[in-house]
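> When you get a sec, could you give me coordinates for this:
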Amino acid sequence: MSLRTPRVPVSGIPALTLALVAAACLATGEASAAFHDPIDTPAAMAPNAAHEPMMSIAQAGKRLVAVGPRGVILLSDDDAAHWRQVPSPVSSDLVSIMFATPQHGWAVGHDGQVLQSADGGATWHKQLDGMQAAKLMQSFYSQQTGASPDLKAAQDEAARFLADMGGRPFLDVWFDNDRSGWVIGSFNIIFHTQDGGKSWEPWFDRVDNPNALNLHTIRRIGSTLYIAGEQGLLLRLDEGAQRFVALKTPSKSSFFGLVSSGSTLIAYGLLGNAVRTDDNGETWQKITLPTGASILAGGQLADGRLLLATQAGELLVSSDRGTTFTRLGAPVPGAVFSLTTRGSEVIVTGAAGLSRVDLPAAGATK
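Now for the predicted structure:
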């Protein structure tokens, strides 16, 4: 059975914080009386999933793939007109998805879940969960010797991760190709793979994040890999040193996402906070936005315009590489957690499910 996606007028788009993820999970239905560990329990069929909260969306070639609460994974092969659910090996909440190639994709979420597909999202298998990650991190750092503060902090955090029974979420994933990638999450938890996820190495000690702040998003912008997190944390990978180094920004407000246009990079997040750089993160300028709502998603249209979307369902557009933004139309119902663009259309995931948004032509944005 397929689910038809509603088409809505110009609207907005917000995305995810842990609180919003929790709210989305509660909205999906009543819990079963009998407990089944979501780490190992396949997702149940959800006939109305396209109209219930969904957390993230990605393009796998011409196909669209979306993930959400309780391990739900949906596919569309007709530009989001209809959706169908495919089997998922877990019922943990999935919060982020990306495809490095039209065939190879990864999804991550609560309970430290990392799922992988090699056939464009049609089938999925589990590569890692929180307990496995905690044991891997503890084993890796217990074998390291030395007196560096980074190593000591990594060993201490590994012990806490294990004591938590691996109960920490991965919040985002990035792969450069079908082999090299990263998963990131709460309390500076980060793992790297060079073989497509068959094996993982913790990078906790390779991140300039002494307070173990949450890592919210990871993206390669141009040739540079960035991480954004809470309390204004922005990091850039030093390829030579193989270390994520901290960048100075004019904000201590949490960042939830990154978007770019040409040489411009924008970090956006809590309560309408956004900053931009044109020099690879060396200097930043604060952007004045027509909203005070948290910005939770961003993207770029085919014509180069930038989009930001808020927790209030507002869609903001810029035609000058993020120097200024204008609000478009009326907001969509509820928060929107993720978006992807196709031509002049935006497909969004949010509290009200999946929908397509028609945008006006570039000349109509002023």
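
> C-alpha from now on. contacts and neighbour counts both.
Fine.

> any idea which helix or strand carries His216?
In this structure, His216 sits in strand 215-221 according to DSSP states H and E.

> From the chain's centroid, how far away is that strand?
8 Å (Cα atoms, centre = their mean, to the nearest Å).

> Now do the helices for the stretch 1-150 of the chain: every range, in order, please.
Secondary structure of the stretch 1-150 of the chain, counting by DSSP state H, counting those that start in this stretch: helices at 18-26, 130-142, 149-163.

> buried sites along the last one?
Same thing as helix 149-163. By neighbour count with 16 or more other Cα atoms under 10 Å, helix 149-163 contains the buried residues 150-155, 157-159, 161-162.

> how many neighbours does the closest residue to Ala107 other than its chain neighbours have?
Among residues not flanking Ala107 along the chain, Ile97 sits closest, at 4.2 Å (Cα to Cα, 6 or more residues apart in numbering). Per other Cα atoms under 10 Å, the neighbour tally for Ile97 reads 27.

> Against Glu282, how distant is Ile97?
Ile97 sits 29 Å away from Glu282 when distances are taken as Cα to Cα, to the nearest Å.

> what's the answer for Trp203, then?
Separation of Trp203 from Glu282 (Cα to Cα): 24 Å.

> Please give the structure of this sequence too, so both can be compared:
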Amino acid sequence: MYKKIIWLAALYTAVSATSFLARAADSVQPDAAYQMPLATEALLTDIVSVQQQRLVVVGERGHILFSDDATSWTQAQVPVQSNLTSVFFIDKNRGWAVGHDATILMTEDAGATWHIQYFAPEKDKPLFDIYFSDAQHGVAVGAYGMFLRTNDGGKNWQPHFHAELLSDEDREYLDELKDTDPDSYQSESEALLPHFNRLFADGNVLYIVGEAGFVAKSSDKGASWQRLDAFYNGSLFDLIRTPQMSLLAAGLRGHAFLSNDQGDSWQQIALSETATLNSAFADPSGAVYLVGNAGSLLISRDGAADFTDYSRADGKAIVNGLVWREQLILVTEAGIKSINLSELK
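The predicted structure is shown next:
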């Protein structure tokens, strides 16, 4: 188990480490994010389409931007300067963002202003993803198995330790500590689980992927989990369902895998890129996209069997993206990039 917090480990090699420094643990009161005229050119980490009407992106130093045309962007009012890692909307007005300092933010006005629901810099752990099954029930996950749950729309967030997600060896170790050294049991239980990098909701099933090939799924909205057999010993950073109904996992050093049996078995996809893949997504036409470090951009139009390389010459890390009104919108270490789909035929 690594002994320091990481987020998208290989992305640290592409972006200055100072961009990811968390707020000191003894700083209790957060400072509001600065309004920066060049925020659209800074490191951005996630993007969502809010009911096809608005785009919302998040990034470093508490930057949140929104746009209704993918051309002009407005910086939101945000009460923290923590680096943000993921954003999720449940409807056209209500959304959440998570990030470093164990930060959870909420908006009720389509991303224009945000308020703090959870902020715990003393934990010295980032949150990496968040998902709500409805307006009341949500989960947030992050480094070292950090897992938070709410049943009241985020008014209260409670930490949960899911021992069923431990490896057999670690579970036996903790069981022994619980009886012999309760203090060590508490500290070790907060460090033994892998980093949880991404959540993926597939109908009624919720998946987590993470460090060291970790994959787990839940059939009860995250109340209990089944850890799947490992098929890769490197970190996984995303999981999606392709339009052809396969599961696609992507991660370190250009590794990507397909499963046609709900995750029971996986087959590696042969790719031309060896850079870390940060995200995967699909568009309404059935195309599947893989994006990653060193400008990696791979597109498949045959159900992820084969990918064509459209990697960008600037070599900037691409963290995530989506298709919006005949444009591919990417969030990168150098801000927002737009590509007309006609250029990718």
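
> Where does the strand holding His216 of the first structure end up in the second structure?
On the basis of TM-score structural alignment, strand 215-221 of the first structure is assigned to residues 196-202 in the second structure.

> The matching stretch vs the first structure, mean deviation?
With the two structures superposed, stretch 196-202 of the second structure lies on average 0.7 Å from its match in the first structure, counting by mean Cα distance after the TM-score superposition for the first structure.

> What are the contacting residues of that stretch?
7-8, 128-131, 141-146, 206-211, 236-241 (Cα atoms under 8 Å, 6 or more residues apart in numbering).

> Tally up the residues packed near the counterpart of Ala275 of the second structure in the first structure, please.
In the first structure, the residue matched to Ala275 of the second structure (TM-score structural alignment) is Ala293. The burial metric for Ala293 of the first structure, expressed as a neighbour count using other Cα under 10 Å, is 19.

> residue contacts, Ala293 of the first structure?
Neighbour list for Ala293 of the first structure: 270-272, 310-312 [criterion: Cα under 8 Å, 6+ apart].

> Redo the helices of the stretch 1-150 of the first structure as TSV? Include distance to Arg243 of the first structure.
Shown next, in TSV, are the helices of the stretch 1-150 of the first structure (distance: least, Cα to Cα, whole Å):
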stretch	distance to Arg243 of the first structure
helix 18-26	26
helix 130-142	16
helix 149-163	12
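
> Name the nearest residue to Leu165 of the second structure, sequence neighbours excluded.
Here the nearest residue to Leu165 of the second structure in space, its sequence neighbours aside, is Arg227; by Cα to Cα, 6+ apart that works out to 5.6 Å.

> The one you found maps to what in the first structure?
For Arg227 of the second structure, the residue aligned by TM-score structural alignment is Ala246.

> Counting neighbours, what do you get for its match?
18.

> Same check on Ser16 of the second structure?
Neighbour count for Ser16 of the second structure, taken as other Cα under 10 Å: 11.

> and the gap between it and Ala334 of the second structure?
12 Å.

> Also Ile130 of the second structure?
To Ala334 of the second structure, Ile130 of the second structure is 24 Å away according to Cα to Cα.

> More neighbours: which of these two?
Ile130 (27 against 17).

> Now that one. Nearest residue, chain neighbours left out?
Counting by Cα to Cα, 6+ apart, the residue nearest Ile130 of the second structure is Ala140, at 4.2 Å.

> contacting residues around that neighbour?
98, 127-131, 147-149.
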